[in-house]
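*Asks:* 3D model of this:
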Amino acid sequence: MRAPWGDAAASTASSSPTPRSHDMANPASSARRCARATRGGTSDGSITRPSHGAPVRGNRVRHSGGAARGNRSAATAPRREEWAAGGHVDVAAVVTDLDGTLWHEPSTVHPRTRSALARLSASPVPVLVATGRRVHSTRAPLAALGVAPPAVVLNGALGLDLATGERFHQGGFTRGDAVVVLDVFHAHGVHPCVYVDDDTHPVRVSATPSTHPEHLADFGAHARVSDLHDVVGDAPVLAFGVLGIDRALAEAVGNALHGVATPHVDRARDYGGFTVTVAPATGSKWDGVAAYCAHHELDPAQVLAIGDGPNDVEMLAAAAVAVVPADAHPSALALADHVVAPAADGGWAELLDLLDIDTC
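*Replies:* Coordinates of the predicted model:
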């Protein structure tokens, strides 16, 4: 599919098959599909190009102004230059975070967002979810919205098709690194949740878990009480996490983990307090996105990503187009090409103003 911003920069030449866009209705189709992302749109679907990089005014998307800011990937620089010049770039896939981005609360998804998700999911542009959630807590609320897209869960540790369970990516910790991370948590008196690739019991907790009681209850039968030292010594660990703890404690754990792993410290929207999620030192959501693109022969330099948190930073930096809600974490806002309304106000639906869906 193709997204309005000037002529898209050519894909980097390689000996591998030419990356193609993915046909959602028929993945095996040889028809080339694309989406064109535009800096502005009108209610009738036509394209408006703001002059001199000015924001699009009115009740829709507001452009953050000029070229993409922050530490952006060199691979997408030509596309960002097209964007800044008021042109267009090709978009091969749309990648979305969930909490704080698609929804404020999964039980109260804005009606405009529901409609936009249905429309985009029915288009030739593949929609990929990238979230810090585990498999079950990703699949269930999306099923309630009538979709089962491919998903990158646990901040990039695992990628799978939610409809079939087929894996397209698996990351995770080395045994030695997992032991070190657990020791850091324990040194601060915190007993984390340990996430493993096990369909029956994907969450392991100690007899005295530190995560919020409601978070623990949400696991239901998916959690198993275990000796966490045995878990990190034996099982392939995908991620660590704890929700709803004191801010000072969360920040202390996060600071201690820098250099050992990739910690993300942020507000715990559902439970109050703060959350600490931990991915491998070299891991991020973008790992799963890149694996999905490789699996489907898509150009990873033609991705539009939308996210709001510190755990979205690598993904936003690598994407050709970074879309960020207005109430996002400052580290995400620093990378925004477009700023949209908060999730609670249906800001996700503004993606439809950026994408001119056609067949090419």
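
*Asks:* C-alpha from now on. contacts and neighbour counts both.
*Replies:* Will do.

*Asks:* what are the buried residues along stretch 293-303?
*Replies:* Cys293, His296, Glu297, Leu298, Asp299, Pro300, Ala301, Gln302, Val303 (16 or more other Cα atoms under 10 Å).

*Asks:* and the second one, how close does it get to Leu128?
*Replies:* Using Cα to Cα, to the nearest Å, one obtains 12 Å as the distance from His296 to Leu128.

*Asks:* same check, this time on the last one
*Replies:* Distance of Val303 to Leu128, computed by Cα to Cα: 10 Å.

*Asks:* shared neighbours, those two?
*Replies:* Residues touching both Val303 and Leu128 (Cα atoms under 8 Å, 6 or more residues apart in numbering) are Ala93, Val94, Val95.

*Asks:* longest strand anywhere in this structure?
*Replies:* strand 237-245 (DSSP state E).

*Asks:* and the strands in the stretch 51-200 of the chain?
*Replies:* Applying DSSP state E, counting those that start in this stretch to the stretch 51-200 of the chain gives strands spanning 62-63, 89-91, 93-96, 127-130, 150-153, 158-161, 167-170, 193-196.

*Asks:* circling back to that earlier point, got JSON lines for the buried residues of stretch 293-303, with distance to Glu166 and secondary structure too?
*Replies:* Listed next are the buried residues of stretch 293-303 as JSON lines, based on distance: Cα to Cα, whole Å; DSSP: H, G, I helix; E, B strand; the rest coil:
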{"residue": "Cys293", "distance to Glu166": "15", "secondary structure": "helix"}
{"residue": "His296", "distance to Glu166": "13", "secondary structure": "coil"}
{"residue": "Glu297", "distance to Glu166": "17", "secondary structure": "coil"}
{"residue": "Leu298", "distance to Glu166": "18", "secondary structure": "coil"}
{"residue": "Asp299", "distance to Glu166": "21", "secondary structure": "coil"}
{"residue": "Pro300", "distance to Glu166": "20", "secondary structure": "helix"}
{"residue": "Ala301", "distance to Glu166": "24", "secondary structure": "helix"}
{"residue": "Gln302", "distance to Glu166": "24", "secondary structure": "helix"}
{"residue": "Val303", "distance to Glu166": "22", "secondary structure": "strand"}
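
*Asks:* could you also give me the structure for this second sequence? I'd like to compare it with the first:
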Amino acid sequence: MSATESTTARPGEAAWQPKLVALDIDGTLLRWIEGTGTTSEALSDKVRDAVRRAYDAGAHVVLSSGRSAHSMTGIADLLGIPDEGAERLWIVASNGAVVLRYPPTDVVHEETFDARAAVEKILERRPNVLVAVENRGVGYRMNRPFPEGELGGGENMIATVQEMVAEPVSRVIIRDPDATPEDFLALGRDLGLHGIDYVVGYTAWLDLTPVGVSKASGLAYVCDQLDLEPADVLAIGDGRNDVEMLEWAGRGVAMGNAPEVVQEVADAVTAHVADDGAALELSRWF
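*Replies:* Okay, here's the model as predicted:
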């Protein structure tokens, strides 16, 4: 899909309105800072107001990101949801491996895997990469410091790779500031990382997750709890880690800044994040 649809209803369903809105964060709600692998932590008024309209209309707003749980709750606070005394939000973190309720933070579902063999393979090919695993609720454990701001807030601790992957984990981050995304796409293909899934980000950033786990699987878990179907879901995202989510949702919308491979699987493409594309799409329905 290469252009934004102008309709305010899905074909054949003139009265359709999303019952669940799944929103990626970086590059979708928040704008990338040029030349870095980080985003501004400031929401535009248009985006905040559009998300709030969806929430006030009764839609379940679900933040769905590759971020760790502790770096997502602050985004809910910026959006001003949920209302005091209202039902807690559902949040899908770590590319679907962790599902939580907020506030307070309560992890209700987690998928883990044995990452040792995959990490060993990667280190054989790229011994100088940065490696991190989530220290849930606290921050990250890493073999060396990552570029400033890339892992978000929290308390980060230095540890050996062997210590980090000695027990099953929900996600492993591989980062090489001197490489390109294309380098990492080739690395994943060449290594044949069997038994796990991986996704490459905008920079040379590789996320390893349990096989079959994605934002789509995390959202499916949420829908099961809410007695909803994929057809009830509007999902908006911009990254390669959003592909499964956009394919799974009743309406999957790619941001205008998304790579071509992401736009191709979407039902529609909205405007660039710098032009508040998420707000434009939400305004079609709420």
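
*Asks:* rewinding a little: and the longest strand of structure 1, what does it pack against?
*Replies:* strand 193-196, strand 274-279 (3 or more Cα pairs under 8 Å, 6 or more residues apart in numbering; DSSP states H and E).

*Asks:* quick one: the following helix or strand past it to strand 237-245, angle?
*Replies:* Using DSSP states H and E, the helix or strand that follows strand 237-245 of structure 1 in sequence is helix 247-257. Inter-element angle recorded for helix 247-257 of structure 1 and strand 237-245: 150 degrees (by axes from the mean of the first three to the mean of the last three Cα atoms, to 10 degrees).

*Asks:* could you point out the helix or strand that follows helix 247-257 of structure 1?
*Replies:* Helix 247-257 of structure 1 is succeeded, C-terminally, by strand 262-267 (DSSP H and E).

*Asks:* list the contacts of that following strand.
*Replies:* By Cα under 8 Å, 6+ apart, strand 262-267 of structure 1 touches 250-251, 254, 257, 273-283, 309-311.

*Asks:* and the residue positioned nearest the centre of structure 2, how far is that from Asn156 of structure 2?
*Replies:* Central residue of structure 2 (Cα atoms, centre = their mean): Ser65, 2.0 Å from the mean position. In this view, Ser65 of structure 2 and Asn156 of structure 2 are 20 Å apart by Cα to Cα.

*Asks:* ok, Leu130 of structure 2 to Val107 of structure 2 distance?
*Replies:* 27 Å.

*Asks:* thinking again about what came up before, mind checking how far the residue nearest to the centre of structure 2 is from Leu123 of structure 2?
*Replies:* If you go by Cα to Cα, the gap between Ser65 of structure 2 and Leu123 of structure 2 works out to 26 Å.

*Asks:* how about Val92 of structure 2?
*Replies:* The value you get for Val92 of structure 2 to Leu123 of structure 2, if Cα to Cα is used, is 29 Å.

*Asks:* swap in Pro145 of structure 2?
*Replies:* 17 Å.

*Asks:* tally up the residues packed near the corresponding residue of structure 1 for Ala249 of structure 2, please.
*Replies:* If you follow Ala249 of structure 2 across to structure 1 using TM-score structural alignment, you land on Ala319. By the criterion of other Cα atoms under 10 Å, Ala319 of structure 1 has 28 neighbours.

*Asks:* tell me who's in contact with the nearest residue to Gly256 of structure 2 once chain neighbours are set aside.
*Replies:* With sequence-adjacent residues excluded and distances taken as Cα to Cα, 6 or more residues apart in numbering, Gly256 of structure 2 is closest to His272, at 4.0 Å. By Cα under 8 Å, 6+ apart, His272 of structure 2 lies in contact with Met255, Gly256, Asn257.

*Asks:* now do the helices in structure 1.
*Replies:* 77-84, 111-121, 135-144, 175-187, 213-219, 228-234, 247-257, 285-295, 313-318, 330-333, 351-354 (DSSP state H).

*Asks:* ok, the aligned partner of Leu335 of structure 1 in structure 2 - how many residues close by?
*Replies:* Residue pairing (TM-score structural alignment): Leu335 of structure 1 is matched to Val265 of structure 2. Neighbourhood size, Val265 of structure 2 [other Cα under 10 Å]: 20.

*Asks:* which residues touch Ala22 of structure 2?
*Replies:* Val61, Val62, Leu63, Ser64, Leu219, Val233, Leu234, Ala235, Ile236.

*Asks:* again, 7 Å this time
*Replies:* Val61, Val62, Leu63, Ser64, Leu234, Ala235, Ile236 (Cα atoms under 7 Å, 6 or more residues apart in numbering).

*Asks:* swap in Val179 of structure 1?
*Replies:* Val232.

*Asks:* one more: Gly212 of structure 2?
*Replies:* Counted by Cα under 7 Å, 6+ apart, Gly212 of structure 2 has contacts Asp197.

*Asks:* what distance do you get for it to Phe184 of structure 2?
*Replies:* 20 Å.

*Asks:* deepest of the helices of structure 1, which one?
*Replies:* helix 313-318 (a mean of 26; mean count of other Cα atoms under 10 Å).

*Asks:* thanks a lot, catch you later.
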